[in-house]
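S.K.: Provided below are the primary sequence and the corresponding predicted coordinates.
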Amino acid sequence: MSKVVLITGGSSGIGKAIGEFLFHKGFTVYGTSRNPEKIVNSVFPLIALDVRDVDSIQQAVQQVISIAKRIDVVINNAGVGITGPIEEIPTDEMRNNFETNFFGPIAVMKAVLPQMREQQSGLIINITSIAGYMGLPYRGIYSASKGALEIVTEAVSMEVKSFGINIVSVAPGDFATNIASGRYHAPVIKGSAYESSYGATLQQMDEHVDSGSNPDEMALAIYQIINDKNPKLHYKIGVFMQKFSIVLKRILPDRIYESMLMNHYKL
């Protein structure tokens, strides 16, 4: 019997790549989108779900259970980017980012855990970010929301282990997706104290995404994690230097690491 997989944010980018890969490997895949009726090229079914709406999460999860009778794997992939100086990002936009990147995945976990507990098995994969391991200039809110999800993953893992459920996080680096187009950009304000440095950093961030790795690498990594009987708690997927930056943060004095980041971003 093929495993039943539910992927939030499955209509584009990393979520779509993962869904297609697993579908072609014989998994029963259900993706989600806020507007699935607008998607015409999905090889797997898409269900309406907005991670900021608890009712829509519950309805989507119950729809999958009613059809497939179980949920074996949940991939919390839906997320949004946000950039800007902390001083200039509207607080409402900060809250919206956390609603999507942090509270949304928690709501999905709360919705699927009763079913997984009944099955006495299940795997939840929270897609975070290598950016969640460090505070990056002009990406502080994004780093914070993904870092918070990393920490919650550790806590929930211990809480549900006795039920036969595994929780893991997967932190990707830069991948060539359309995340930049859906990201909230605080405007580069003419005459702002941050005009020059933020404008240059924003351009650099977009270039990194455009030249990022192939999302199929993430799909393969997820496939291998699903097939691992004893998955690790944390995974980092990306080019060597992105993963090595986490190691450097752990071993270098704080201010030296900060200087390295500032030099990288030319601040």
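M.R.: Received it, and whenever you're ready, just let me know what you need.

S.K.: only C-alpha atoms from now on, for both contacts and neighbour counts.
M.R.: OK.

S.K.: all strands of the stretch 51-200 of the chain, in order?
M.R.: For the stretch 51-200 of the chain, applying DSSP state E, counting those that start in this stretch gives strands covering 73-76, 82-83, 122-127, 165-172, 184-185.

S.K.: one more structure, for comparison:
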Amino acid sequence: MSKQVVLITGASSGIGKSIGMFLVEKGYLVYGTSRNPKENEIDGIKFLKLDVTQPESIALAVQELIKKEGQIDYLINNAGMGITGPLEETPDHEIKKVFDTNYFGALQVIKAVLPHMRSKQSGFIINITSIAGYMGLPFRGIYSATKGALELTTEAYRMELKTFNIKMTNIAPGDFATNIAAGRYHAPVIAGSPYEKKYKETLALMDEHVDKGQDPILMAKKVYAVMQEKNPTIHYKVGDWLQKFSIALKHILPDKWYEKMLMKHYKM
């Protein structure tokens, strides 16, 4: 029996790399993507050149993979970027850039693999979102919006795909010790800005959370566990107890109470 084929976007570092390496150990044939792969294979992950913001790049990579292996059994939409800044002061072109990567990019990759999965009447798509997508966070509003949009889109997609025996789910990580803080776009702290003091303090707090984040291997293990489920649920969360509990509280507390809780957490 041939190995099942997994396609992971954004697999050159962080959570994507951890997932890829773990699945290789479990016997899957793993293809990862990067905008500019340094090698054809790293740690057992075979790499394809793919830029999620370029539909032509996506189409070529998917076609190449199908030509090589004849199948794509799993798609793990992991490619993404972070962004921070006061909403009022974040440049429009940076907002568009992160939506193109985190949201529209994921949708384009899904569209590229669906015809193949539909022809096989099978497939499993896992969208890596974020616990931040469940709430509007101060100075991370755009990032929250991109991940929240993907969460809701997955809910709709699941219903549309059931006829074709294609599964889809979200897995939302909390803070993990990765290089996302170094790679995200930071709107500059502007001297004299009305947001200067609070934004600067919140940036330091966010970086501290990432530095103290959990090992990405926990995400890899969760993704593998979800892949084994015949009837996966819609939303999964991976993070420390408080981060997951904060989502439950949002459904329980009055809106203003929850807002006060968040502001206290971010010392605002």
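M.R.: That came through, no problem. Keep in mind that this is a model prediction, so the values were computed, not measured.

S.K.: any idea what the TM-score comes out to?
M.R.: Once superposed, chain against chain, the TM-score is 0.98 (TM-score structural alignment, normalised by the length of structure 1); 267 aligned residues with a Cα RMSD of 1.0 Å.

S.K.: about what we covered before: can you put the strands of the stretch 51-200 of structure 1 in TSV and add mean neighbour count and distance to residue 231 of structure 1?
M.R.: Below are the strands of the stretch 51-200 of structure 1 laid out as TSV (neighbours: other Cα atoms under 10 Å; distance: least, Cα to Cα, whole Å):
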stretch	mean neighbour count	distance to residue 231 of structure 1
strand 73-76	25	13
strand 82-83	24	30
strand 122-127	24	9
strand 165-172	24	7
strand 184-185	18	33
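
S.K.: who touches residue 27 of structure 2 in this structure?
M.R.: Going by Cα atoms under 8 Å, 6 or more residues apart in numbering, residue 27 of structure 2 touches residue 3.

S.K.: against residue 20 of structure 2, how distant is it?
M.R.: Residue 27 of structure 2 sits 11 Å away from residue 20 of structure 2, going by Cα to Cα, to the nearest Å.

S.K.: ok so, going back, for residue 67 of structure 1, find the nearest of the strands of the stretch 51-200 of structure 1.
M.R.: strand 73-76 (15.2 Å; Cα to Cα).

S.K.: how much does that closest one stray from structure 2?
M.R.: On superposition with structure 2, the mean distance recorded for strand 73-76 of structure 1 (mean Cα distance after the TM-score superposition for structure 1) is 0.2 Å.

S.K.: what packs against that strand?
M.R.: Other elements packing on strand 73-76 of structure 1 under the criterion 3 or more Cα pairs under 8 Å, 6 or more residues apart in numbering; DSSP states H and E are strand 4-7, strand 122-127.

S.K.: distance between that strand and the chain's centre?
M.R.: Chain-centre distance of strand 73-76 of structure 1: 11 Å, with Cα atoms, centre = their mean, to the nearest Å.

S.K.: same question, stretch 124-139 of structure 1
M.R.: So, by Cα atoms, centre = their mean, the centroid of stretch 124-139 of structure 1 is 8 Å from its chain's centroid.

S.K.: what do you get for stretch 105-117 of structure 2?
M.R.: Relative to its chain's centre, stretch 105-117 of structure 2 lies at 15 Å (Cα atoms, centre = their mean).

S.K.: what about the residue of structure 1 most remote from its centre, distance to residue 233 of structure 1?
M.R.: Largest separation from the mean C-alpha position in structure 1: residue 191, at 34.2 Å (Cα atoms, centre = their mean). Distance of residue 191 of structure 1 to residue 233 of structure 1, given as Cα to Cα: 45 Å.

S.K.: check residue 171 of structure 1 too.
M.R.: Taken as Cα to Cα, the span from residue 171 of structure 1 to residue 233 of structure 1 is 11 Å.

S.K.: do residue 172 of structure 1 as well
M.R.: 14 Å.

S.K.: next: residue 95 of structure 1.
M.R.: 27 Å.

S.K.: over to residue 225 of structure 1?
M.R.: Residue 225 of structure 1 is 10 Å from residue 233 of structure 1, by Cα to Cα.

S.K.: and the two? Which one has more around it.
M.R.: Neighbour count, other Cα atoms under 10 Å: between residue 225 of structure 1 and residue 233, residue 225 has more, with 18 against 15.

S.K.: give the buried residues for the helix ranked longest in structure 2.
M.R.: When structure 2 is parsed with DSSP state H, its longest helix is helix 141-161. Residues of helix 141-161 of structure 2 classed as buried: 141-151, 154, 158, 161 (neighbour count, 16 or more other Cα atoms under 10 Å).

S.K.: which residue sits closest to residue 71 of structure 1, ignoring its sequence neighbours?
M.R.: Nearest residue to residue 71 of structure 1, sequence neighbours excluded (Cα to Cα, 6 or more residues apart in numbering): residue 4, at 5.2 Å.

S.K.: run a quick neighbour tally on the one you found.
M.R.: Applying other Cα under 10 Å, I find that residue 4 of structure 1 has 20 neighbouring residues.

S.K.: structure 2: which residue goes with residue 230 of structure 1?
M.R.: Residue pairing (TM-score structural alignment): residue 230 of structure 1 is matched to residue 231 of structure 2.

S.K.: and its match, helix, strand or coil?
M.R.: coil (DSSP: H, G, I helix; E, B strand; the rest coil).

S.K.: separation between it and residue 45 of structure 2?
M.R.: 27 Å.
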